[in-house]
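# Sequence first, predicted model second:
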Amino acid sequence: MRTIQLGTSSLEVPVVAVGCMRINSLEKAEAERFVQASLEAGANFFDHADIYGGGACEEIFADAIHMNDDIREKIVLQSKCGIRKGSFDFSKDHILTSVDGILKRLKTDYLDILLLHRPDALVEPEEVAEAFDKLESSGKVRHFGVSNQKPMQIELLKKYVKQPIVANQLQLSITNANMISNGVNVNMENESAIDRDGSILDYCRLNDITVQPWSPFQYGFFKGVFLDNEEFPELNAQIDEIAKKYEVSNTTIAIAWLLRHPARMQPVTGTMNIERIRDCVKASDVHLTREEWYEIYRAAGNILP
């Protein structure tokens, strides 16, 4: 699979990341087959979070991949922390405790990347900086990033944190594309012109932060997938037409649409289906034309001024 540089780090990573939020829905043998199929397809970047399955997803993954030192050096592991039941927590103690739990469950000595999961309204960036310094000096975490954060939230962290922010994981799909559409509809009096994220897409491009789109097939906030959904007839007709041209599935085209954007994104899949993860990986080899990209964009109901 094609690779990109993750932020300003030295990591070369696959353009498609394997999200493991639903791996606890698989039986042991199924999880082993899924992880192996991902590796065979070149998808060796695995995204986790300490809240997925209450931590069970990390344990299941470690068992499914038969974690050992040899395997560990062949994969890239990313996990997230900061969400607690009823609150968010970026305190030094919580970050450090969370990482220790993550490493134990994943049966590894280090994470390649740690992301702060959702913005903590009570964040004290000095504490985050202390936690990151300790994690880096101990070798427990090699690179750091955030998730669901706006430019000024990242800037506040950067005032104290010395490590580069290499990634920002954000909700983005063909049907959830406000971070793109608000930049298209500048100064227009329509819903698409509303800037809900402080121009985070441009900010990440300007600062060499890799955008990792999560839920690349979802519409709304986990309302369901738009592919083969009767609520999106025009969009699916357009995707299917382009998929036929490239002789790939509609899944492949949905990921290829994100990869066509020059921000050099790294979509995070959520599927536990082997054929679908293979279809996601195939998007690495599909380069949509400018016209095709805009045809899909408009078919989703996104307007051009």
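In hand now; what should we look at?

# Please make it C-alpha for all contacts and neighbour counts, starting now.
Noted.

# N24 in helix, strand or coil?
Recorded secondary structure, N24: helix (DSSP: H, G, I helix; E, B strand; the rest coil).

# Helix or strand: which one has the closest residue to it other than its chain neighbours?
Counting by CA to CA, 6 or more residues apart in numbering, N24 lies nearest to C57, which is 5.4 Å off, once chain neighbours are set aside. Assigned by DSSP states H and E, C57 belongs to helix 56-64.

# Which is the succeeding secondary structure element to that helix?
Heading C-terminal from helix 56-64 (DSSP H and E), you reach helix 69-72.

# And the helix holding C57, what does it pack against?
helix 28-40, helix 92-106 (3 or more CA pairs under 8 Å, 6 or more residues apart in numbering; DSSP states H and E).

# Pull the residues that contact it.
20-24, 28-29, 31-32, 35, 48-50, 52, 102, 105-107 (CA atoms under 8 Å, 6 or more residues apart in numbering).

# could you redo the last one with a cut-off of 7 Å?
20-21, 23-24, 28, 31-32, 35, 48, 105-107 (CA atoms under 7 Å, 6 or more residues apart in numbering).

# residue ranges of the helices in the stretch 51-200 of the chain, please?
Remark: helices assigned in the stretch 51-200 of the chain by DSSP state H, counting those that start in this stretch are 56-64, 69-72, 92-106, 125-137, 151-158, 178-184, 200-206.

# closest one to I296 among those helices?
Closest approach to I296 among these (CA to CA): helix 178-184, 13.0 Å.

# Quick one: the helices of the stretch 51-200 of the chain as CSV, columns for mean neighbour count too.
Output for those, formatted as CSV (neighbours: other CA atoms under 10 Å):
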stretch, mean neighbour count
helix 56-64, 21
helix 69-72, 12
helix 92-106, 19
helix 125-137, 18
helix 151-158, 16
helix 178-184, 20
helix 200-206, 17
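
# Alongside the first one, take a look at this:
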Amino acid sequence: MKTIKLGTSSLEVPVLAVGCMRINSLDKQGAERFIRTSMEQGANFFDHADIYGDGACEEIFADAIDMNANLRSQMILQSKCGIRKGMFDFSKEHILNSVDGILKRLKTDYLDVLLLHRPDALVEPEEIAEAFDKLESSGKVRHFGVSNQKPMQIELLKKFVKQPLVANQLQLSITNANMITNGFNVNMENSSATDRDGSILDYCRLHDITVQPWSPFQYGFFEGVFLDNDKFPELNKKIDEIAAKHSVSNTTIAIAWLLRHPARMQPVTGTMNIERLIDCCKASDVELSREDWYEILRAAGNVLP
């Protein structure tokens, strides 16, 4: 699988991150097979969060493979913290306690990457800076990033945090592509012109922050998958046409569409189906033409100005 540098770091990562939010739907044998197949495909970057299954997903992941030092050295582990029941919490105490819990559940003594999960309205960036310094100096976390944050929220953090923010995990798919489409609807009076994120895509490119698209197959906010969905006939017709041309599945094309963007993104999968995961991994070897990329964009209902 092709690789990219994660942000400004020297960490070489596969172009695909394997999301583990649903790994608690598998039994131990199924989870082990899923993880080992991922690694065989070169997809050794695993994305977690302390809220996935209320921590159970991290435990299941580590238990399934009997986590040990040798296995740990072969994988890249990312997790997220900051979401609590009914609130968000970026306090120093919560971040430090969360990381300790994550490490315990994953049976490791360090995370390759820690992301702050969703913006906390009561954030005190000085506390985040203190937490990051402690986590870095103790060796518990090697790289840091954010999730679902817009430029000014990141700038506020950067005023105090000395560590580079290497990634920003954001919702992005063919059908949820406003961060792309608002860019060529400048000064237009239509819904696509609405900038909902402060030009976060351009910001991340300017500052070498890797965008990690989550829910790359979803439309709306977890409303369902657009592939093979009767709600999107034109889009599926076009994706199927291009998939046939490349002799791959529609799943592969949906991921290849994201990888074709010059921002050098790292999509996060969510499937626990091994065959579908393999189809996702095949996208690393498919490069869509400019014509195909725009045809898919338009088939999703986007009108070029």
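Cool, the structure landed. These numbers come from a predicted model, not from an experiment.

# before we move on, back to that, once aligned to structure 2, how far is the helix holding C57 of structure 1 on average?
Here the mean offset of helix 56-64 of structure 1 against structure 2 after fitting is 0.5 Å, by mean CA distance after the TM-score superposition for structure 1.

# relative orientation of that helix and helix 28-40 in degrees?
Angle of helix 56-64 of structure 1 versus helix 28-40, following axes from the mean of the first three to the mean of the last three CA atoms, to 10 degrees, is 80 degrees.

# what angle do helix 56-64 of structure 1 and helix 92-106 make?
Going by the same axes, to 10 degrees, helix 56-64 of structure 1 makes 30 degrees with helix 92-106.

# for the helices of the stretch 51-200 of structure 1, which one sits closest to K244 of structure 1?
Short answer: helix 178-184, nearest of the helices of the stretch 51-200 of structure 1 by CA to CA, at 26.1 Å.

# thinking again about what came up before, among the contacts of helix 56-64 of structure 1, which ones are buried?
Burial by neighbour count, 16 or more other CA atoms under 10 Å: within the contacts of helix 56-64 of structure 1 this picks out 20-21, 23-24, 31-32, 35, 48, 105-107.

# Between these, which sits nearest F226 of structure 1?
Nearest to F226 of structure 1 among these, with distances taken as CA to CA, is M21, at 19.4 Å.

# Can you tell me the closest non-neighbouring residue to R276 of structure 1?
Excluding its sequence neighbours, the residue lying closest to R276 of structure 1 (CA to CA, 6+ apart) is T251, at 7.0 Å.

# swap in Q171 of structure 2?
Leaving out its chain neighbours, the residue that sits closest to Q171 of structure 2 by CA to CA, 6+ apart is W214, at 4.8 Å.

# what's the answer for E295 of structure 2, then?
In space, E295 of structure 2 is closest to K238, 7.4 Å off (CA to CA, 6+ apart).

# between the contacts of helix 56-64 of structure 1, which is nearest V268 of structure 1?
For the contacts of helix 56-64 of structure 1, the closest approach to V268 of structure 1 (CA to CA) belongs to C20, at 9.3 Å.

# What does F45 of structure 2 correspond to in structure 1?
Correspondence of F45 of structure 2 to structure 1, assessed by TM-score structural alignment: F45.

# give me every residue that touches the closest residue in space to that match that isn't next to it in sequence.
Computed as CA to CA, 6+ apart, the closest residue to F45 of structure 1 that is not its neighbour in sequence is V76, at 4.6 Å. V76 of structure 1 makes contact with 44-46, 112, according to CA under 7 Å, 6+ apart.

# How much space separates V76 of structure 1 from K158 of structure 1?
24 Å (CA to CA, to the nearest Å).

# ranges for the strands of structure 2?
3-5, 12-14, 17-19, 45-47, 76-81, 83-84, 87-88, 111-116, 141-147, 165-171, 210-214, 218-219, 224-225, 268-269 (DSSP state E).

# can you list those strands in CSV and add distance to S284 of structure 2?
Rendered in CSV, the data for the strands of structure 2 read as follows (distance: least, CA to CA, whole Å):
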stretch, distance to S284 of structure 2
strand 3-5, 9
strand 12-14, 9
strand 17-19, 12
strand 45-47, 14
strand 76-81, 18
strand 83-84, 32
strand 87-88, 35
strand 111-116, 22
strand 141-147, 23
strand 165-171, 19
strand 210-214, 15
strand 218-219, 20
strand 224-225, 21
strand 268-269, 13
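
# about what we covered before: what sits against the match of F45 of structure 2?
F45 of structure 1 is in contact with 13-14, 17-18, 75-77, counting by CA under 7 Å, 6+ apart.

# mind checking how far G55 of structure 1 is from T108 of structure 1?
Taking CA to CA, one finds G55 of structure 1 at 15 Å from T108 of structure 1.

# ok, R205 of structure 1 - contacts?
So R205 of structure 1 contacts A263 (CA under 7 Å, 6+ apart).

# what's the closest of the contacts of helix 56-64 of structure 1 to N148 of structure 1?
Using CA to CA, these come closest to N148 of structure 1 at H48, 15.0 Å.

# for the closest one, what are its contacts?
19-21, 58, 78-80.

# Check the separation of the first and last residues in stretch 190-200 of structure 1.
End-to-end distance for stretch 190-200 of structure 1, by CA to CA: 20 Å.
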